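[1] What follows is a protein structure lacking sequence information:
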């Protein structure tokens, strides 16, 4: 009997000849870029450093496109967005010590948002591994220890023959649900040494499917089919697994209202009769979800932001579909189904019985009306007008990337993303500086589509250097900077908590003049001219900056009572 795993493809004579006669002048770094190309990568992010030069020299002999940002953390944000937009593992090339460590905040965001980033870092020479014996520049006693608590998996290389398999294993890990960042490190001498190994061709790194257990989906289908008031919470896992179509089909079959988390923006059509939109920081929404007798949670761990700051207390039966095993039932008892959202939703579609509830759309309309009345009573016209202007100016198919800023907090709840995988923010880990470099990564993924980045002036100062990147690669990113004179949301938090704010006021540059000094067109706008100025910038080729001086306020939270 012959088993599939016993079959070995026999190389052709041409392949044998090529393998026996590799091109001259190759080094360990070539094995890195050859493996990436063989896995299907076309673009790499990152910036060189002393120990990593072997990888960057090899790029010269490769067809891979290198997008070089100015700060490692920003390069990580760009790779994160590239991974989110393409569904591919985004290679991020880093150097040892300070360069590697500077990427940590970006990798934390990628981990929280399940973005597939393949970080490949250099290390000190193998003779110096193990701690401080040689005093190499950039040396850490245990570099991987700094990343193990952040990334999904760590892969160490100590010889050239280990490079292809280690990178392939990391690639597979990054793209197996739940997606996430992974870490590979290779010593400097291994990258620089000449190699006689054959050119790497097509390593196998097919991600594993995370299939739901059929007895669990059978119980879930039974509960949903017989529910009186089913509801659905759709998280980022629906977007990452490209399952928004299956979610819509299931919701319609069950007549179940759907709310999306801030990470799941776009997972369900905003204006659908069953759409509760994404007003999670609203007690009316929380009450509605608590009243569901069967609540299906797909691709969300029901963390702080998705549970109205842990005030959400479901009274009905909870079914949770989650690819991250550590998040399964971590916040609420549930029928936990460890699975990829797409595969689990497909299983439910095949087994659930259709139910009809003509009252569901009316209950949705009533809830949204109450939310609207609550916001209208707070006299926040400027904030709503600004967000509406952004929506009108942004083409329907253009992605947007939002920093941690007041307008982004509004957008989490009130912005119609007009499609899955189009609106992204740093709400996974909550670090500043995400918006603009992430938008650059999305533009690198598809330079034919304009991209919007939104920052406050505080977050913008984290990313100013990347105006040079935007200009160098002529990336079609329009950067909206809302300038309120400091860390606006922290000013508001501190004033509410302590009566006054400390350390929140900032001296800022003239952002328009600064953008123009990089060769990037800039314009200062007003709330009244924002739509026209944004629309013009988004339809103009290359990068641009639009600055809106405005002090925005948050709507009052309702998670406290």
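    Now that the structure is in, tell me what you want to look at. Computed from a predicted structure; not experimentally measured. Numbering: from 1, shown residues only.

[2] Every contact and neighbour count from this point should use C-alpha atoms.
    Will do.

[3] I'd say residue 382 and residue 552 touch.
    Yes - the criterion here is CA atoms under 8 Å, and residue 382 meets it with residue 552 at 7.4 Å.

[4] neighbour count winner among these two?
    residue 552 (22 against 15; other CA atoms under 10 Å).

[5] what about the helices in the stretch 1-150 of the chain?
    For the stretch 1-150 of the chain, helices defined by DSSP state H, counting those that start in this stretch occupy the ranges 13-20, 28-39, 53-59, 72-86, 98-102, 104-113, 145-148.

[6] Included below, for side-by-side comparison, is a second structure:
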């Protein structure tokens, strides 16, 4: 085979470019050689590598989230990711679970063993699985299988449309090794276009919802991740102001409504006062949330009025609470509601209720010895330049940020969708690839070890990421959970490296910080181009559980 002969891998690359991709996250493998040879031949796709496939998938997720945050009303930024068969593919599963839970449009492309080994054919191929598709079928939105070169453009278009259709999510495409390497006389692919079908609401349901909201004396809105993903910021603001309805957001919905808006109850969803505020609404409008464990304050939420739930994921609609369920993209549904709801003059009641709610939250926090934790979040927030995107691992600092982070100047992306460790650094690397940086990553010392190898990726690709590692000597939140439940913890204390010295070994500048200096240290690092690490030895605490306060 000569370097000028077009192969199946070229058809993949051409199709991705036609669909609008400009960046691909990829990690080579034996069965995927045809894909990477095709990527070498093009100057129109940037290839970002990684050291481990799960981190590669997290990076693709971070790239898509960053672009969604930067242009919420633009085309859905599906991000392609390429891995090899078997072990490489399987390592992406936990990361794809996060993308699925958080509705992030990632297009996973995997090679496969040759066609002869599929469907009960020949056995004994390297990396062979009896049924690789089956491993992904219940994790991603859809699985697409290619068996000839001619099927590649259609399979990729269908997968792209699936990823970009509300609810967004990851999809999976498998292409056998011999198909990727096969010579082809197909003409160059330039005209493939994805057209995701809009998920519009049934008009009679919108009318019923508008009637309920129009008659409500105490309407409240809970905005979830689906509202954020749909780019419904303008419509939500208009509806809240028309109804004079307070708006609280879930952790995944942070940023969809102005944090300091006079109707914003912010996102203290693990606070009993917020839970009661939502429960007391005579009509509660839930936008893009399935009201799962975190959003319902661990099932403590108990609505006493009518509930309207607008949700793009049909399986989540009315799955936890009875409601007037409207299966639709949130933005389209809000556009319909705005045409029918009445406009109310403000009498100050809603604004007063919101102010009282936030006052109760502050009073609750003031009654606990949490000055260190609250100041840390404030210091981090002050250090981050306007427009900087932030990516948080599952660590106590992130648990605080879920509730306390003001996302107005600095969007927040967290791994609370599926709750797996290791998201912070690789997610931020994807975000930096999307925005050019600077980008902030926040991890604990436990989660940091999942992605420490990706410091090499940051250096190799010149990605402008500052990584804050909060070192408390172990799995801090699990230490709290175990100690709270049993009086002691097991397997939470960790041996760990000198993170600053290790960063230096990668050629990354590092600073040993303190609670007194972390704000300045972060500001300096974020203001210096290129990757950097700030290590903060600190033992943080969570605020007290809500159920204790109810008693």
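    Cool, got the structure. Quick caveat, the model's predicted, so the values are computed rather than measured.

[7] What does the TM-score come to for these two?
    Once the chains are laid over each other, their TM-score by TM-score structural alignment, normalised by the length of structure 2 reads 0.96; 537 aligned residues with a CA RMSD of 1.1 Å.

[8] if we can go back for a sec, among the helices of the stretch 1-150 of structure 1, which is the most enclosed?
    Using mean count of other CA atoms under 10 Å, the stretch among those with the largest mean neighbour count is helix 72-86, at a mean of 29.

[9] Give me the packing partners of it, helices and strands only.
    With contacts defined as 3 or more CA pairs under 8 Å, 6 or more residues apart in numbering; DSSP states H and E, helix 72-86 of structure 1 has these neighbours: strand 43-46, strand 90-94, helix 98-102, helix 104-113, strand 117-123, helix 435-445.

[10] The equivalent of residue 178 of structure 2 over in structure 1 and residue 61 of structure 1, how far apart?
    Using TM-score structural alignment as the criterion, residue 178 of structure 2 maps onto residue 189 of structure 1. In this structure, residue 189 of structure 1 lies at 19 Å from residue 61 of structure 1, with CA to CA, to the nearest Å as the measure.

[11] Residue 112 of structure 1 now?
    Distance, residue 112 of structure 1 to residue 61 of structure 1, using CA to CA: 35 Å.

[12] now swap in residue 430 of structure 1 and tell me
    Distance, residue 430 of structure 1 to residue 61 of structure 1, using CA to CA: 38 Å.

[13] do the same with residue 114 of structure 1
    Residue 114 of structure 1 is 32 Å from residue 61 of structure 1, where distance means CA to CA.

[14] Check residue 93 of structure 1 too.
    Residue 93 of structure 1 sits 16 Å away from residue 61 of structure 1, taking CA to CA as the criterion.

[15] ok, these two, which is more surrounded?
    Between residue 93 of structure 1 and residue 61, counted using other CA under 10 Å, the more crowded position is residue 93 (28 against 13).

[16] What residue in structure 2 is paired with that one?
    In structure 2, residue 93 of structure 1 lines up with residue 82, judged by TM-score structural alignment.

[17] if I pick that match, what's in contact with it?
    Residues near residue 82 of structure 2 by CA atoms under 8 Å, 6 or more residues apart in numbering: 24, 25, 26, 27, 28, 108, 109, 110.

[18] Give me the contacts around the longest helix along structure 1.
    When structure 1 is parsed with DSSP state H, its longest helix is helix 360-376. Contact partners of helix 360-376 of structure 1, identified using CA under 8 Å, 6+ apart, comprise 255-257, 273-276, 279, 282, 284-285, 288, 555.

[19] Neighbour count added to those, as TSV?
    Shown next, in TSV, are the contacts of helix 360-376 of structure 1 (neighbours: other CA atoms under 10 Å):
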residue	neighbour count
255	22
256	29
257	26
273	17
274	25
275	22
276	27
279	24
282	21
284	18
285	23
288	17
555	19
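
[20] quick check: stretch 533-547 of structure 1 aligns to which part of structure 2?
    Stretch 533-547 of structure 1 covers residues 521-535 of structure 2 once aligned (TM-score structural alignment).

[21] Quick check: residue 539 of structure 2 touching residue 475?
    No - contact criterion CA under 8 Å: residue 539 of structure 2 and residue 475 do not qualify, at 10.8 Å.
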